[in-house]
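[1] this one's sequence-less:
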């Protein structure tokens, strides 16, 4: 019996110490796909993903860099996408932030090699410029009940800080029960000073992360358009759900517009992952949502987004856990206890 699935690709921050060796464990250090990615890195004079993945030790200073984390996550995610069980029919593909580039490749709008080149190029450009920074702050409580008043108050604070002279702060990613904010140092500092700490972790700065999905990235977007022409893009083979919750359909996609969205709108405007998951659920009604590796942190944002979409009548964390226990709604390939269900 065929299982219909929405495939979800992760973004930056998902390859951490626990993920060191992920490619070697799950795909073999010299799998054909990984070997092709290695060749692209070697040709550019960069350390291969196999070498990075096979290192003896992990350091945050190195592995959080855009020119290291991005290609590693890309290789892991696309290799996972290629390893799905034969009974799984992917009915749509989406991703979070950098995961949009991976979705383009997993959904056929880019070849795997060109998808890797896009990720490698944009990751390097982001690292080279490193304009601004990012932080994460929750607006949902531990029960995952939607406190929309609290969210509105936080976004009002963000707008107030951004309106002040010499400060920039924007909503970078609407990520389920989390707000990912981006701006300059003054804007980020102002927000950190204005909100109470939560759970001993938040507000949490993200190491080596630029002010993604804001107008501060316009120079990076422009260089990306110069380096990565529209001729790389094809009609997608699967419906692609972007960072606005809009769908790019096979056979009906303007590839020039898709290129422009990818290297302009998507880079410089808020990425609404919550809307992407809402569209995925309501438009495609899959049997399950599959998050490729590495890591499993995106699973929480997917689950929270399904709560916010009131999918299957789920209203909070307990409701999600009840449906998950009964129906296995969500599978994270980065979790050893779930991976075997879809490979």
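    Sure thing, it's come through. All figures in this text were calculated on a predicted structure; none of them were measured in a lab. Numbering: from 1, shown residues only.

[2] Please count neighbours and contacts with C-alpha atoms only from this point.
    Will do.

[3] residue boundaries of the helices in the stretch 51-200 of the chain?
    Along the stretch 51-200 of the chain, the segments classed as helices by DSSP state H, counting those that start in this stretch run 60-63, 66-81, 99-106, 112-129, 148-163, 185-194.

[4] Output these in TSV; the columns should cover mean neighbour count.
    Shown next, in TSV, are the helices of the stretch 51-200 of the chain (neighbours: other C-alpha atoms under 10 Å):
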stretch	mean neighbour count
helix 60-63	14
helix 66-81	26
helix 99-106	28
helix 112-129	21
helix 148-163	15
helix 185-194	17
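
[5] between those, which one is nearest to residue 319?
    helix 148-163 (18.6 Å; C-alpha to C-alpha).

[6] What count of nearby residues applies to residue 332?
    24 (other C-alpha atoms under 10 Å).

[7] What of residue 329?
    Using other C-alpha under 10 Å, residue 329 has 17 other residues around it.

[8] repeat for the one 10 residues further on
    Number of residues near residue 339 (other C-alpha under 10 Å) recorded here: 18.

[9] check contacts around it.
    331-333 (C-alpha atoms under 8 Å, 6 or more residues apart in numbering).

[10] And it, how far from residue 160?
    44 Å (C-alpha to C-alpha, to the nearest Å).

[11] Residue 342 now?
    For residue 342 relative to residue 160 (C-alpha to C-alpha), the value is 45 Å.

[12] Kindly report the same for residue 341.
    Counting by C-alpha to C-alpha, the gap from residue 341 to residue 160 is 46 Å.

[13] still on that earlier bit, wait, which of the helices of the stretch 51-200 of the chain is closest to residue 229?
    Per C-alpha to C-alpha, nearest to residue 229 of the helices of the stretch 51-200 of the chain: helix 112-129, 10.1 Å.

[14] Tell me what angle the closest one forms with helix 66-81.
    160 degrees (axes from the mean of the first three to the mean of the last three C-alpha atoms, to 10 degrees).

[15] another structure for you, compare them:
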């Protein structure tokens, strides 16, 4: 069996996530402490105690999810004694940055500082109430793209996440997103859901954020990845630092090609996917993207013990 480690993105957070790992394992506590020190404030307190509205602030959500996912992965190495050897790594949106930390491209400290900046810039890029995202269920990718073009000929609304067959997220100006939702219903969508997010991620409105992130890249220490990383923007491996940085730049305002990424990993030989981090969103999406593959979540100590056993059997 060949496996891939996948890392969740924004929306998987909840107050208290990772606390069972913090309480049970010294290696997890070390990761939370390092993140707090890197940021200069107690991210751990926000993660464990909320309140939820504080944790939902993009500038906190992004480093919080990265930290929890990294802590769980560190426990696999230090507590379970497993040196994971995945065929590839991938993350959904923010999760791609977690994959970079997991592969050694970025240190934890640089990773949390970078996504803290990314979250703040995304929040500030669009005035509150002027950007929105919505999930369109029951239409294929081409139909959703056509709906967006019809609702917003100027590009003010576009597909943002191609998550699985029949699930596409759109993003952009609030008025145009609502118009696209109506047109999607007229086109036969089973359901449209306005998402509880604070900005129109992966839309053209995020282009200024990409420019500012590129400037920030120059202040970080980058390494070549130890394992193939599947890019959200390309749905294929990126292997050099220059290629990774370009993919991150593009990812900021271009769609997340998650469905195609899963297909690529499966075509490369991956038959098992382990989701490392809070929630189980990606586990569900993987199963919809490719029949016959196995997907397993690791977001609690109980799930960690089950995953540790399975990985030891695979080594």
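    All right, it came through fine. Since the model is a prediction, treat every value here as computed from it, not as a measurement.

[16] that older thread, among the contacts of residue 339 of the first structure, which are in strands?
    331-332 (DSSP state E).

[17] any chance of the contacts of residue 339 of the first structure in JSON lines, plus distance to residue 89 of the first structure?
    Compiled in JSON lines, the contacts of residue 339 of the first structure are given as follows (distance: C-alpha to C-alpha, whole Å):
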{"residue": "331", "distance to residue 89 of the first structure": "14"}
{"residue": "332", "distance to residue 89 of the first structure": "16"}
{"residue": "333", "distance to residue 89 of the first structure": "16"}
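
[18] mind listing the strands for the first structure?
    Per DSSP E, the first structure carries strands over the ranges 3-9, 88-95, 133-138, 169-175, 178-183, 204-205, 240-241, 247-248, 271-272, 288-291, 330-332.

[19] Please identify the deepest-packed of the ones you listed.
    strand 240-241 (a mean of 28; mean count of other C-alpha atoms under 10 Å).

[20] Just give me the mean distance for that one relative to the second structure.
    On superposition with the second structure, the mean distance recorded for strand 240-241 of the first structure (mean C-alpha distance after the TM-score superposition for the first structure) is 0.5 Å.

[21] Relative to the second structure, which residues correspond to that strand?
    Per the alignment by TM-score structural alignment, strand 240-241 of the first structure matches residues 229-230 in the second structure.

[22] gap between the matching stretch and the chain center?
    12 Å (C-alpha atoms, centre = their mean, to the nearest Å).

[23] hang on, the earlier thing: so which of the contacts of residue 339 of the first structure hold up in the second structure?
    Retained in the second structure: residue 333, out of the contacts of residue 339 of the first structure (criterion both residues aligned by TM-score structural alignment, their matches' C-alpha atoms under 8 Å).

[24] Please pull up the equivalent of residue 282 of the second structure in the first structure.
    Residue 282 of the second structure maps onto residue 298 in the first structure, by TM-score structural alignment.

[25] Residue 273 of the second structure is in contact with residue 7, isn't it?
    No: between residue 273 of the second structure and residue 7 there is no contact under C-alpha atoms under 8 Å: 10.2 Å.

[26] which one in the first structure is aligned with residue 18 of the second structure?
    In the first structure, residue 18 of the second structure lands on residue 23 (TM-score structural alignment).

[27] next one: residue 98 of the second structure
    Superposed on the first structure with TM-score structural alignment, residue 98 of the second structure falls opposite residue 102.

[28] still on that earlier bit, of all the helices of the stretch 51-200 of the first structure, which one is nearest residue 27 of the first structure?
    The nearest among those, by C-alpha to C-alpha, is helix 66-81 at 7.1 Å.

[29] so where is that closest one in the second structure?
    Against the second structure, helix 66-81 of the first structure falls on residues 58-73 (TM-score structural alignment).

[30] Distance check, residue 302 of the first structure against residue 189 of the first structure.
    Distance from residue 302 of the first structure to residue 189 of the first structure, by C-alpha to C-alpha: 28 Å.

[31] Ignore what I typed, I meant residue 156 of the first structure.
    Plainly put, residue 156 of the first structure is 16 Å away from residue 189 of the first structure if you go by C-alpha to C-alpha.

[32] Ok, residue 170 of the first structure next?
    13 Å.

[33] ok, and the closest non-adjacent residue to the alignment partner in the first structure of residue 8 of the second structure?
    When the first structure is aligned by TM-score structural alignment, residue 8 of the second structure is paired with residue 10. Excluding the flanking residues, the one nearest residue 10 of the first structure by C-alpha to C-alpha, 6 or more residues apart in numbering is residue 99, at 4.8 Å.

[34] show me the contacts for that neighbour.
    Residue 99 of the first structure touches 8-12, counting by C-alpha under 8 Å, 6+ apart.
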